[in-house]
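Participant: I would like the atomic coordinates for the input below:
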Amino acid sequence: MTSFLDFEKPIAALESRIIELRETADEGSLDIESEIAKLQTKSANLLRDTYSRLTPWQKTQVARHPDRPHFKDFVAGLFEDFMPLGGDRNFGDDQAIIGGFATIGNQKVVVIGHEKGSDTESRLKHNFGMGKPEGYRKAIRLMDLADRFSLPVVTLVDTSGAFPGVSAEERGQAEAIARSTEKCLSLGVPMVAVIVGEGGSGGAVALAAAERVLMLEHAVYSVISPEGCASILWRTGDKADVAADAMKITAQNLKKLGVIDRIIKEPVGGAHRDPDLCIANLGKAIAEELKALSDVQRQELRKMRRDKFLAMGAL
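Facilitator: Okay, the predicted model is just below:
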């Protein structure tokens, strides 16, 4: 059963009423079936209306929904022959950032992304998708392999930010993020980055400095979380909704600002309500972008990235 968010309470009430009617209805009762049909129509209309006017803070909640598809779901649904590669050849293997060789359609690629986990055990294993230095150094190693073998790079970004712990800082977190960002910008092969959930701070940019940056319809992408911004400006996280609105973190705002290039439509009610449809939509978009970039020369790809990022914020 779908987990409902705070702003979905009216929808949850209707769905609960439908379940109650089904459980108590006499088999074959036309009156009950008619009432259920009316409630289902009302619920579907309310869901559609609610998701057509989400606020930035509500989109943030949707992007964080625990049932939203994660990296492993996208890999299972889109990529064939996935061969994960582990370790940074320096310290260890970070489970928050996963990557390896794979095939999408007939195109061989290197795919890299954040994995948040889907239950308590897996979330702890993957550190809630918060990469450590060894994770970003692993990403650099994989991008080097992609460049060497002329394979496009696809990244799936979903993190609240890089891991902020003391141990990560001691192992050079900032340097690893900077090196990963630099590697993205210097690649001589096509790179398509997709913000599939949260795109938080440098931890996201380190895998998203691509010539083509896509976002799912209800994903968010920002320099800091709304709660973090609110705690700095107002010394309380209670104004996270105000911060989210001011920061322009939604796909729709970022498309207007030129930060991203394309918005991928989600199923009505968010990706978590129909993961298979969302994954299919994403796969189609990635295939189109890779095809469009297939004949672009190495120097032109680097120029595209340079021009793209230098143009951001220009008057």
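Participant: Could you use CA atoms for every contact and neighbour count after this?
Facilitator: Noted.
Participant: what does the top strand by length along the chain rub up against?
Facilitator: In the chain, ranked by residue count with DSSP state E as the criterion, the top strand is strand 191-200. Taking contacts as C-alpha atoms under 8 Å, 6 or more residues apart in numbering, the residues outside strand 191-200 that touch it are 60, 63-64, 68, 70, 152-162, 184, 205, 207-216, 218-225, 286, 289-290.
Participant: Sequence B follows; please return its structure for comparison with A:
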Amino acid sequence: MATYLEFERPIAEMTSKIEELSLMGDDADINIAEEVERLHKKRDDLVKRVYAKATRSEICQLSRHPDRPNLLDYVPLIFDDFQELHGDRAFADDAAIVGGVARFREHSVMIVGHQKGKTTKEKLHRNFGMAKPEGYRKALRLFKLAERFEMPVLTFIDTAGAWPGIDAEERGQSEAIARNLQELAKLKVPVIATVIGEGGSGGALAIGVGDRLYMQKFSTYAVISPEGCAAILWRDRKFAPEAAEALKPTAVDMQNLGLIDAIIDEPKEGAHRNVEQAAEMMADTLYKSLSELLKVPANTLLKQREQRLRDLGDFGTKA
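Facilitator: Down below sits the predicted model:
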């Protein structure tokens, strides 16, 4: 059964009507096929209207939709011969970060990304995609391994943020994130980052520095979740919609601010309604970008990456 959010309720009701009518037997007084076709067209128009007027708060809900694909949902649809690699070789294997070697069309690549999980058991095992220091150190180990074997790196961001627990702080959470930022900035292979769900705070940045940054249409990227922001500023999470408007976390907002390179389109009802089509759209964008970056010499790539990072947040008038 598909899950519908509150603002998607009109779509859910229309879908239910179509399903009920489709199950009806033939009736001499009613042409079932014609009526179903008419309702399908009406539903398509409704979908366009609902998503076109979705607020920032509603897009935040879409970015963490319970049916939204995780990284491991995309891997078999985009990559071949994926071999997962585990552990940071220092403390533990953090299941919130998934990584390994794979084939992407004719290229060997290193995949690194957050994994939230779907079932309650898996979410607990993955810590809801909130990585601890060992997760980011595992990611760093894979980044350096990719550099050693001259493999491009593709990262996939989907986290509310890094794990804020005492255990993570004791093991150097901030140092692990900062080290990843430093090392990614000077990695001698192409790095392409894609936000596929939530992009939250330093937990997202730790695998988000690279030569290209993309966002899926209904993903978000912000320093904090709207709920967290509301809890701090208003001491009440009910002000999350106001916080979302202030944060401007959507892909369109990020593109208007010049903080991402492009928006990857999604199926008309979002990636959670058609994972295969969403994967195809993402793969085409990543392949085109990767093909361009692989033609750039390493020294030039590093200079362009440095300039790209220095230009972020520069809203002043150029001399």
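Participant: Superposing both, give me the TM-score.
Facilitator: Here the TM-score for the pair of chains, by TM-score structural alignment, normalised by the length of structure 1, is 0.97; 314 aligned residues with a C-alpha RMSD of 1.2 Å.
Participant: Relative to structure 2, what is the average displacement of the longest strand of structure 1?
Facilitator: By mean C-alpha distance after the TM-score superposition for structure 1, the fitted strand 191-200 of structure 1 averages 0.4 Å away from its aligned residues in structure 2.
Participant: Read off where that strand ends up in structure 2.
Facilitator: Per TM-score structural alignment, the counterpart of strand 191-200 of structure 1 in structure 2 is residues 191-200.
Participant: Which parts of structure 2 are helices?
Facilitator: 9-22, 32-52, 56-63, 71-78, 120-125, 133-148, 166-170, 173-185, 201-205, 226-233, 240-247, 251-256, 275-293, 298-311 (DSSP state H).
Participant: Quick check: which of these is nearest to L85 of structure 2?
Facilitator: Proximity to L85 of structure 2 (C-alpha to C-alpha) singles out helix 133-148 among those, at 8.1 Å.
Participant: Compute the inter-axis angle for that closest one and strand 191-200.
Facilitator: When axes from the mean of the first three to the mean of the last three C-alpha atoms, to 10 degrees is applied, the directions of helix 133-148 of structure 2 and strand 191-200 differ by 160 degrees.
Participant: mean shift between helix 133-148 of structure 2 and structure 1?
Facilitator: So helix 133-148 of structure 2 averages 0.5 Å relative to structure 1 (mean C-alpha distance after the TM-score superposition for structure 1).
Participant: Find the centremost residue of structure 2, please.
Facilitator: Compute the mean C-alpha point of structure 2, and by C-alpha atoms, centre = their mean the closest residue is I196, 1.6 Å away.
Participant: Next, work out how far apart that one and I264 of structure 2 are.
Facilitator: As judged by C-alpha to C-alpha, to the nearest Å, I196 of structure 2 and I264 of structure 2 stand 9 Å apart.
Participant: So for these two, which residues contact both of them?
Facilitator: In the contact map built from C-alpha under 8 Å, 6+ apart, the residues linked to both I196 of structure 2 and I264 are 215-216.
Participant: Tally up the residues packed near the equivalent of P69 of structure 2 over in structure 1, please.
Facilitator: P69 of structure 2 maps onto P69 in structure 1, with residues paired by TM-score structural alignment. By the measure other C-alpha atoms under 10 Å, the count of residues near P69 of structure 1 is 24.
Participant: same question, the one 10 residues further on
Facilitator: A total of 19 residues lie near F79 of structure 1 under the criterion other C-alpha under 10 Å.
Participant: now swap in A314 of structure 1 and tell me
Facilitator: Burial of A314 of structure 1 is recorded as 6 neighbouring residues (other C-alpha under 10 Å).
Participant: what does P164 of structure 2 give?
Facilitator: P164 of structure 2 is flanked by 14 other residues according to other C-alpha under 10 Å.
Participant: what do we get in structure 1 for it?
Facilitator: So, by TM-score structural alignment, P164 of structure 2 is matched to P164.
Participant: Report the contact partners of that match.
Facilitator: Not one residue lies near P164 of structure 1 by C-alpha under 8 Å, 6+ apart.
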